Each structure stands twice: as structure tokens, then as C-alpha cells.
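Novice: Mind looking at a prediction? Sequence and model below.
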Amino acid sequence: MQPHGYQPDPQILTLAQWLGDPVAAADFPATTLRWRNDRAAAEVGLDTLDDAQWIAHFGRFAPLPGNLPQPLALRYHGHQFQVYNPELGDGRGFLFAQMRDHAGRLLDLGTKGSGQTPWSRQGDGRLTLKGAVREVLATEMLEALGVNTSRTFSVIETGEALWRGDEPSPTRSAVMVRLSHGHIRIGTFQRLLALDASAEMHALLDYCLATFPGPAGSAGASPATRLLEQVVARLADLAAQWMVAGFVHGVLNTDNMNITGESFDYGPWRWLPRWDSQFTAAYFDHQGLYAFGRQPQTLHWNCGQLAVALRLVEDAPPLIAALGRFPELYRAAMARRWCWRLGVTPRGVEADSALIAVCEKTMVETGQGPDAFFFAHRGGRGATGALAEALAPFQAVLSDHPYWADSQAQTLLIDDVEAIWAQIAEHDDWTAFYGAIAAIRRMGQAHGPALPPAGHDPSGHD
């Protein structure tokens, strides 16, 4: 029986012959439901599933009605730490289903930890329970801070003992499902360039422009130029979203860059304990390539790799022009998103940028982290000295939500995460986990509706 409000629409099947490989999920020894995101499920008509049905679909991967008959492990290449790697693809995940939300947007359900695929190489295709817990926390916090992110839809513990070199082993395992607007990566286009597959490139462009529509762009622009213009706007905005959130993704490879502009695929992420452009999340990022302050530069570089791939079907000049807009788009996105989090009305990019500089200087001088800073000075409150002077021309956007009367800001620093995990690992106590999610969502309510992401159809029906 099809759930009420559920609208299956597996558009990806038009590309499936060359975009992915049909696969089967692993047969897990156990399926213990740990997290179901009913808020997200309600948007796609799946919140009415009972727990047994939920586990059947998202732990055993019985096909959803009218959807993909078999999951697809997607194929792609990518630059990993700016070194090209053609041996990539979904190695421990797959695209499970596509459906429309209540606004008519096409959304994907993709997995992590669902078993081996043709692209697993030497990996076991599994996910640690700790990794799944961390992804729930990251996506909830990012959503609350107005970041365009995938949402963790489901986590089911699978009863296998995993061995990992970066955490105490054996450790518990899980399979996770995420809800996203799409799973087409920059690396998807790079693979087609490497294969000299121009017909498939044209088909992928048509799919992306139809599925993730954005502004019309430059007059007379080709499909390749239109898409690049949209992706540049989206990733410039995403870079600003991360910076304003004080978030360090950690692994900004081109196979982790979604052309929808969504933040996704969370591994060694961190939130800043203090404002530090050199702060690095991944212990293996020895050169600080993906440090906090280098995220905008890296996303610009990644857009450049998309432009290179699109040279298969387009001349260079319009692509270069589209790529060249990244700095101005990033600056504008920083201005509007900084003012949103600070709770003041924007006054124009120049004035807003000057305010950002004073705020950054204040954080550096005081050692205050961004969470504490934005909380303390929301709507211009509590400011003194140069900060008070910089804020004086700005109009406060006040909120009477009780969160702003709390004694301190909600945070998700590494110590917070480790304390939550310790209760699960040592006592199987999920109280702190669910308590953190409730607190994060309360903070999100206090911030109010997120700003719309750039590079999408302004009507919102994308």
C-alpha cells in the first residue's frame, strides 16, 4: 500500500544505464531502529510508516512502491585533496529512491553503510554507529544554523562489529539513509570528461537543469554555461554558509561537491572552538588544504574542475566568465548570511562587509568562538567599543524566543559530541543524543526561517 502523500518519481532511471550499477543491500544480522527523522519524512509522505515498515525499507531495503526496482551505486571520479582519482564511485552507499516533496521538488534517498558495491575497492561497505550518530548531529546543527544540508533520515544499528584504525575497535555498526535534493557530484561530470562521453554529458546537463532549475542566467547561454553559473552561485553561497556557521567540513573533494549546492557526506567535521582561519578538521589533512579559512578558495577551485569537465561540450570563454563571478557572489552571500545570524538588517555589501571585519577582529582578540559571539551579540545586544560603533547603524531583528535568554549558546564542539557518544558506547544510553537534538532544534526555531539558497529557481519550486 502506498503511504498517503508519498509521490514516487524515479527520474534517475533515464540515466541509469551509464550513471550507476544495480546493487543489493547487505543482509545485516540485526536491525535496531535508532533514529527516524519524522520531520523530514513528513515532507515526502513517509512519516506514516510504522517502525516495522520503516525498518523493512531503510534497514532491509525493500523497494518503496513505484520507485527504483533496485538500488543504484552511482559512478563518478574526483579530485581527492586536489589529486585526480578515477577509481571512485559509491563504495558503501547507493541511491535508493526518488520522490517529490509537497512543493513538487524531486528529492533523493541515499544510503551510507549499506554494503559493498562494484566501487568498494578494499572497503567493507559498512558505517560505524558513531559515524552515523555524528552525521545526525552535524546535519541537525547545520539545518538549525540555516545551512543548505542533506538531512539524516534514518539510522538503524546493524549488529556487526567493525574494525577501524581511527577509533577503538571492534565498534558498533549502522546503516544510514539521507534525504537530499540530489546526488549528482562535480565528479560525475569529471568521469564523463575522462570517458569523452559527450552524448551522456548533454543528457546529464538536461537532467540537472530540469531537476534542479535555477535562474535563467546570461542571455543566450548554453546548457553547460547555465549549469556552471548556477553551481558557482550555489557553492559560493554554501561556502558562506559554512563560514557563518563556524563549520569545517574537512574533506572538500570534488566527489563530495553536490551540484545542488547542498552540504553532505560528513566525516571528520568540526565546529570552531574559536575564530581561527587555520583550524583543520581532518587529522589526515597534514597541509591544512581544507582548513576553515580555505573553504571558499577550495569550493572556487572545485567549480573550476566542473568548468574543465564542461569543456567537453562548451567553449572556454563563457565558462571562464561564469567561474569568475565566484568572489563577488561569495562576498554578497557572506554579507546577507552574517546579518541573518547576527540578527540585524543588511545595509548593503560594503557596509555589511565592514561589520563582518569588526566582528572577526573582536572574536580573534577575545578568543570567543562564533557560537558564543553570535549568541552574545544577537540583534546588537551586549556590544561595546568598536563593535558597538560598527553595529550602531544596523537595525536589530528582534526575537522573543526564550533561547535568547539562556545563559549560554548551544554548541556542538568536539567535546560535546564525544560526551554524547560516550553515553551510547558505554551504557547504550541515548538520552543525551535525543536531548541534544531537541536543544539544537529549539535553537533553530529561535533563529527563524533560513535564507533561501542561491542559484535555485527563485519561485522555490525547484
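Specialist: Received the coordinates, thanks. Please read all numbers here as calculations on a predicted model, not as lab measurements. Numbering: from 1, shown residues only.
Novice: okay, CA-based contacts and neighbour counts for the rest of this
Specialist: Will do.
Novice: and the most centrally placed residue in the chain, how far is that from residue 137?
Specialist: With distances taken as C-alpha atoms, centre = their mean, residue 263 lies nearest the centre of the chain, 1.9 Å away. The span separating residue 263 from residue 137 equals 14 Å under the rule C-alpha to C-alpha, to the nearest Å.
Novice: show me where the stretch 51-200 of the chain has strands.
Specialist: Across the stretch 51-200 of the chain, reading from the start of the chain, the strands by DSSP state E, counting those that start in this stretch fall at 72-74, 78-80, 83-85, 95-100, 106-112, 127-128, 151-162, 171-180.
Novice: ok, and here's another one to check against it:
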Amino acid sequence: MPIRPQAYRPAAALQRLGSDFWDPVAAADFPETRLRYRNDRAAAQVGLDALTDDEWLRHFGRFDPLPGTLPGPLALRYHGHQFRSYNPEIGDGRGFTFAQLRDDRDRLLDLGTKGSGRTPWSRSGDGRLTLKGGMREILATEMLEALGVPTSRTLSLIETGEALERGDEPSPTRGAVMVRLSHSHIRIGSFQRLAYLRDEANMRRLVDYVLHELYSEEPGQEPALRLFDLVLERAARLAASYMAAGFVHGVLNSDNINVTGESFDYGPWRFAPTWDAGFTAAYFDHAGLYAFGRQPEAIHWDVMQLAGSLRLIAESEPLVALLDTFGPRLQHYIAAAMLWRLGLTPQGGDTDRALIQSLERTLRATGVELHRFFHDAFARALPKSYGEDWSDFRTLAASYAPRKERGRYWDDKPCGMLIDEVEAIWSPIAESDDWSRLHAKIAEVRRLGDALA
């Protein structure tokens, strides 16, 4: 295997947690494996970019173990609230953790799958992923990474030669298996399960694992409180980044929120066309529980469930005191994320708050397309054609220094990711196996990321 020894750093930290946390499973035996996407930019960070395509297919389509890491796939156990209803019968139902590696920043990363077959937690599902679903996850992760959202990255998409039946896609539809790189697949629901079981010993073990392996901290006098403080901070940052990106995850259940504050598992996602608080991504979210404007509330509710779970090994009062800091942390990160996307250097305090309030108020009132607005407004260059509605925002923004000069990129057309374009990218794949529009869009999104970075 032509790995780069200086970059390839295998790990197997999950095994130290013990078998109470996972079930050994086997990947499905797919009729075929056809490589559709490999993310060499992400692979280079963990020393896997030198794999040949045949080796890539063997490891990420047939799941031959990578050297030095987990000996076989592990399906994680967890519980969770799904649309606020507690479910103790879930876990990795169509995925598993295949390997753990350290990246070029010394972070522990999981290689997790989607569509890799049935597990003990599949219930009535077939454990499979549609090719369209995999393509959509590529687009979501690429766009979110460009927009500064902490996100998993899609490493691989392989078509499996299976015809799948789905109620929300024209069927039969093509099957696929996907691999993602994520800082962690430990979820709030992982802690909820242990609280439900009243398993104090494993709760302490999981707290220590997250602190040591994922936050590089040694557990101190109050490890549960320290963990909650760290997760709360990351969760506030995640919620703020969704708002600045105009992104709607669609299913912010507590089993879909991980403890490193990294967005992952993209099902019915959307980018909001305008600043519409009621915009939803999931057709089944009839009450708008996870609508665009309610996402901070939803994530706050999820971290509240973590606090409740940690009461098994910590006192309630300090947990509640920390939980009360979510709002101020959220406001800090919203200002930082908005100013970053606008290309402006934060000033802090009331000055930033006034600018963001003016921005949100005017976005609501004018209904301007979000991706077009942020493109036009980068580094204070909002065109005069926006009119008097934007006079207050212009005045406030004029006092800010640009964090980055407005380069030639911003003279081109804006890069968005609205649902009509996603469907237009899928159509030639479905009709004639033409992937050129997908690859062109990835290149366009990465240019946006480079211009913002």
C-alpha cells in the first residue's frame, strides 16, 4: 500500500472505550464497486492520497482494513431524541466507524461510512445509501467547508451496482457507499444512552475519552463540567455558522449532534434562498422544528439533553449555570461568522451587534438572495443598486476595515447552492452518467473557499 509514512498516522482509540460502546459488524458484499468521487485534498491530510484507484476501491468499497488502525468495522451504540421524541432503539444503522487516523494538525479523525450495509441497529432499514444521496452530501460538505462551517468532509463515493427502492426518489434508484472524515462520531445521544442505562462507570469512561482524545485535555477535578463547557462552546459556534452560511441541516436530532461541534450526516439539507426564519429543509418537518431561524434553539435544546445526561456524574447547579451561557456565546459567534463572511474585521461589543442587527433586519425586509448579497457585499463593496433600504447597514459597515482585500474573484458571478442547481447537477448523472457538472461545481465552490479563506 503506497501510503506516505510521514503523513499516515493510524490510531485505534475507540477500542480503548471497550465493547460496551460498539458492535463489530461486516460491510455488505456489493455486486460491484465503481469509483465516483475521491477527495484527494482531504486524503492528503491523513496520508491516503497516494492510494491507487484499485486500492481505494478495496479499502473504501470492500473495506479491507487499513494498516495499523481498527481491525474491523464498529457500529456505535447511542440513543437520541428524534424530533423531540426519545428513542432508545437507535445506533449506527447503515454505517460504521472503519478506521481512525491522525491528521496533519494532530487531530484524531474517524473514517465513518454511510450505506455500508445492515447492522444490529438497522431496524427495518436496508442499510443502504442512494447514489443521489451521496452526491448531495458531497455538495453539502464542500459548500459548508468553503463557507467556514465546521463540517465533516466527504472522502469517497463508490457506486455499488444495486437498485434501491425509496419513497422519496424515483425508484429503483442507484446505490452507493460513502466514507466521510469527521473529527468524531461520538454524539450527544452517546451520553443519553449511558444516562438511560444508569451506567455511571461507562459515563466517566466516555467523558475521559472525549476530553483526552478529542480535546487533548487531561481530566481534572470536574471532568464532566469541563466537557460540557467545551461542547457548549463548539455547539454555539456551529449554530452561528449555520446562520451565517444560510444553511438548514434539516434533522438536528440529538443523535446528529456530535461532541466536537462538527456538522455531519446530511439528509434533507437546503441552503435558504433568502433570510426566511421559517424556511425548512425536510418535507416531513411539518411543525418547522428545525427551520432556518430555529436552528440555534434546536442545538441549545440538544445540549440541554447532554447536561441532563451528565447529571449522572455531576451536580445540576453548575451544569445549569453553564447552559445559561449559551446565548451570549451564540451572539459572539454569530457576529464573528457574519463579519468573516462579509470580509470585515470585527470591532467587538455593541458595534458588531448593531451591524449584525441591521444586516438581519434588512435581509428580512428586502428578501435579497443570500448568496448574491454576501458576494456583492464582501469587503464593503455593496453596489449602489441595492438602494436606500441598505443605508443604515452601509453607514455602519463603513467604519470597518476589510479583513482581506476584495480580489478579482468577487467580480465574477456569485456561487450558491440552491436546490434547483443541486437537481440540475444530478439530472445528467441520472440520465447519461455525466459527472462533469458535479466536478465543475466542486471546483467553483473551492474557488469560493479560497477567496474567503
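Specialist: All right, it came through fine. Since the structure is predicted, the reported quantities are computational estimates derived from the model, not experimental observations.
Novice: Could you pull up the contacting residues of the nearest residue to the residue nearest to the centre of the first structure once chain neighbours are set aside?
Specialist: Leaving aside its chain neighbours, residue 263 of the first structure sits nearest to residue 149 (4.5 Å; criterion: C-alpha to C-alpha, 6 or more residues apart in numbering). Contacts here follow C-alpha atoms under 8 Å, 6 or more residues apart in numbering; on that basis residue 149 of the first structure touches 139, 142-143, 180, 262-264.
Novice: Likewise for residue 173 of the second structure?
Specialist: When contacts are counted by C-alpha under 8 Å, 6+ apart, residue 173 of the second structure is found next to 130-131, 163-166.
Novice: again with residue 35 of the first structure
Specialist: For residue 35 of the first structure, the set of contacting residues under the criterion of C-alpha under 8 Å, 6+ apart consists of 153-156.
Novice: so stretch 393-401 of the second structure corresponds to what in the first structure?
Specialist: The alignment of stretch 393-401 of the second structure onto the first structure (TM-score structural alignment) covers residues 387-395.
Novice: for the strand or helix carrying residue 232 of the second structure, packing partners?
Specialist: Counting by DSSP states H and E, the secondary-structure element that holds residue 232 of the second structure is helix 223-245. Helix 223-245 of the second structure makes packing contacts with helix 200-209, helix 295-310, helix 316-323, helix 326-342 when contacts are defined by 3 or more C-alpha pairs under 8 Å, 6 or more residues apart in numbering; DSSP states H and E.
Novice: Just give me the mean distance for the last one relative to the first structure.
Specialist: Spelled out, it's helix 326-342 of the second structure. Superposed on the first structure, helix 326-342 of the second structure shows a mean distance of 0.5 Å to its aligned residues (mean C-alpha distance after the TM-score superposition for the first structure).
Novice: Which residues outside that helix are in contact with it?
Specialist: Identification of contacts with helix 326-342 of the second structure by C-alpha under 8 Å, 6+ apart yields 147-148, 232-233, 236-237, 239-241, 243-244, 296, 300, 345-346, 352-353, 356, 374, 377-380, 403, 452.
Novice: mind redoing it with 7 Å?
Specialist: The list of residues contacting helix 326-342 of the second structure from outside it, by C-alpha atoms under 7 Å, 6 or more residues apart in numbering, reads 232-233, 236-237, 240-241, 244, 345-346, 352-353, 356, 374, 377-379.
Novice: One more: stretch 39-53 of the first structure?
Specialist: The list of residues contacting stretch 39-53 of the first structure from outside it, by C-alpha under 7 Å, 6+ apart, reads 3-6, 38, 99-102, 153.
Novice: counterpart of that stretch in the second structure, which residues?
Specialist: Going by TM-score structural alignment, stretch 39-53 of the first structure lines up with residues 41-55 of the second structure.
Novice: just to revisit the earlier point, export the strands of the stretch 51-200 of the first structure to a markdown table and tack on distance to residue 200 of the first structure?
Specialist: Written out in a markdown table, the entries for the strands of the stretch 51-200 of the first structure read as follows (distance: least, C-alpha to C-alpha, whole Å):
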| stretch | distance to residue 200 of the first structure |
| --- | --- |
| strand 72-74 | 14 |
| strand 78-80 | 17 |
| strand 83-85 | 20 |
| strand 95-100 | 19 |
| strand 106-112 | 21 |
| strand 127-128 | 32 |
| strand 151-162 | 29 |
| strand 171-180 | 23 |
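Novice: For the residue located most distally from the centre of the first structure, give its distance to residue 269 of the first structure.
Specialist: Here the first structure has its C-alpha centre computed as a mean, and the residue farthest from that point, by C-alpha atoms, centre = their mean, is residue 385 with 36.8 Å. Taking C-alpha to C-alpha as the measure, residue 385 of the first structure and residue 269 of the first structure are separated by 34 Å.
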